[in-house]
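1. this one's sequence-less:
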């Protein structure tokens, strides 16, 4: 979910670009966008990928099941860079989908713009508190019951 939609309820074509970037990074890494990423302050795949990008280790993101024989390193680096460009925090900084298609399809691409830090990439210094089984699962007004279940 794009930050402008999550925080302000605003949806645009740049929200779709954000989603495309997340899916691109999921395909490259073979990991889900949410989950446990034990890398510095990363709270999700976007932070994990950003940390690798900043340290010039984006090729390490490639899922070992894919391997470099299927995905040559220059193509992997290009896809990581494009994926990170799509998930930039400010929607105005993200490319349009037509620009993404052009960047992906152009073998003789000129230098691509450098991505800025993605939205929701850096976590907090303290862990998120998990509700205990003894805590009430009803709302404050006791009119509804919310039960959180995983997929």
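-> Yep, it's here. Treat the numbers as computed from the prediction; the structure is a model and nothing was measured.
2. rest of the way, CA atoms for contacts and neighbours
-> OK.
3. Quick check: buried residues in the helix or strand where residue 17 lies?
-> Element membership for residue 17, per DSSP states H and E: helix 13-29. Using 16 or more other Cα atoms under 10 Å as the test for burial, helix 13-29 gives 14-18, 20-26, 28-29.
4. And the helices in the chain?
-> Here the chain has its helices, by DSSP state H, at 3-8, 13-29, 45-54, 67-70, 73-86, 97-105.
5. Pull out the buried positions in the third one.
-> The one in question is helix 45-54. Across helix 45-54, burial judged by 16+ other Cα under 10 Å covers 45, 46, 47, 48, 49, 50, 51, 52, 53.
6. Over to the last one?
-> Applying a neighbour-count criterion of 16+ other Cα under 10 Å, one finds 97, 100, 103 buried in helix 97-105.
7. Run the angle between it and helix 73-86 for me.
-> 170 degrees (axes from the mean of the first three to the mean of the last three Cα atoms, to 10 degrees).
8. Got another one to weigh against that:
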């Protein structure tokens, strides 16, 4: 949903209405892009914190975002039903998600 709003340049639908037009649109776009990269389903695909800091400073985000969009588009073409991001197996999985997330050194 947020990705769609971002692609459609509808940042006003994402940002708190109390801010009205008192925000930097480019800064909001950057933060949303970094947040989406950090919340990928696979921990191995998420950026390390050092990379997050660099991206927030404007270094390397464009390349990483373009790469992610290509992968997302390819996944959605290969598995159109999975693009809704609702996986029934995740709800009652016996896999320890926290252990998976913490298994890779950052």
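-> On my side now, so go ahead. Everything quoted here is computed from the prediction, not taken from an experiment.
9. ok so, going back, dump the buried residues of helix 45-54 of the first structure into JSON lines; add distance to residue 84 of the first structure as well.
-> Listed next are those as JSON lines, based on distance: Cα to Cα, whole Å:
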{"residue": "45", "distance to residue 84 of the first structure": "11"}
{"residue": "46", "distance to residue 84 of the first structure": "8"}
{"residue": "47", "distance to residue 84 of the first structure": "10"}
{"residue": "48", "distance to residue 84 of the first structure": "11"}
{"residue": "49", "distance to residue 84 of the first structure": "8"}
{"residue": "50", "distance to residue 84 of the first structure": "7"}
{"residue": "51", "distance to residue 84 of the first structure": "11"}
{"residue": "52", "distance to residue 84 of the first structure": "11"}
{"residue": "53", "distance to residue 84 of the first structure": "9"}
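10. State the pair within these that is farthest apart.
-> 45 and 53 (12.0 Å; Cα to Cα).
11. out of the buried residues of helix 13-29 of the first structure, who's nearest residue 83 of the first structure?
-> Among the buried residues of helix 13-29 of the first structure, and counting by Cα to Cα, the member closest to residue 83 of the first structure is residue 21, at 4.2 Å.
12. Does that closest one touch residue 83 like I think?
-> Yes: using Cα atoms under 8 Å, residue 21 of the first structure makes contact with residue 83 at a distance of 4.2 Å.
13. In the second structure, what range does the helix holding residue 17 of the first structure match?
-> Under TM-score structural alignment, helix 13-29 of the first structure corresponds to no residues of the second structure.
14. One more: stretch 79-98 of the first structure?
-> Taken onto the second structure by TM-score structural alignment, stretch 79-98 of the first structure occupies residues 31-50 there.
15. mind listing what's buried in that stretch?
-> 32, 33, 34, 37, 38, 43, 46, 47.
16. ok, the second one to residue 88 of the second structure distance?
-> Going back to what we said before, that points to residue 33 of the second structure. Going from residue 33 of the second structure to residue 88 of the second structure by Cα to Cα, to the nearest Å gives 26 Å.
17. repeat for residue 60 of the second structure
-> Separation of residue 60 of the second structure from residue 88 of the second structure (Cα to Cα) stands at 35 Å.
18. The two: who's more crowded?
-> Per other Cα atoms under 10 Å, whichever of residue 60 of the second structure and residue 88 has more neighbours is residue 60, with 13 against 8.
19. what's the closest non-adjacent residue to the more buried one?
-> Counting by Cα to Cα, 6 or more residues apart in numbering, residue 60 of the second structure lies nearest to residue 54, which is 7.1 Å off, once chain neighbours are set aside.
20. Residue 43 of the second structure now?
-> Nearest to residue 43 of the second structure is residue 101, by Cα to Cα, 6+ apart, at 5.6 Å.
21. Which helix or which strand is home to the one you found?
-> Going by DSSP H and E, residue 101 of the second structure is part of helix 97-102.
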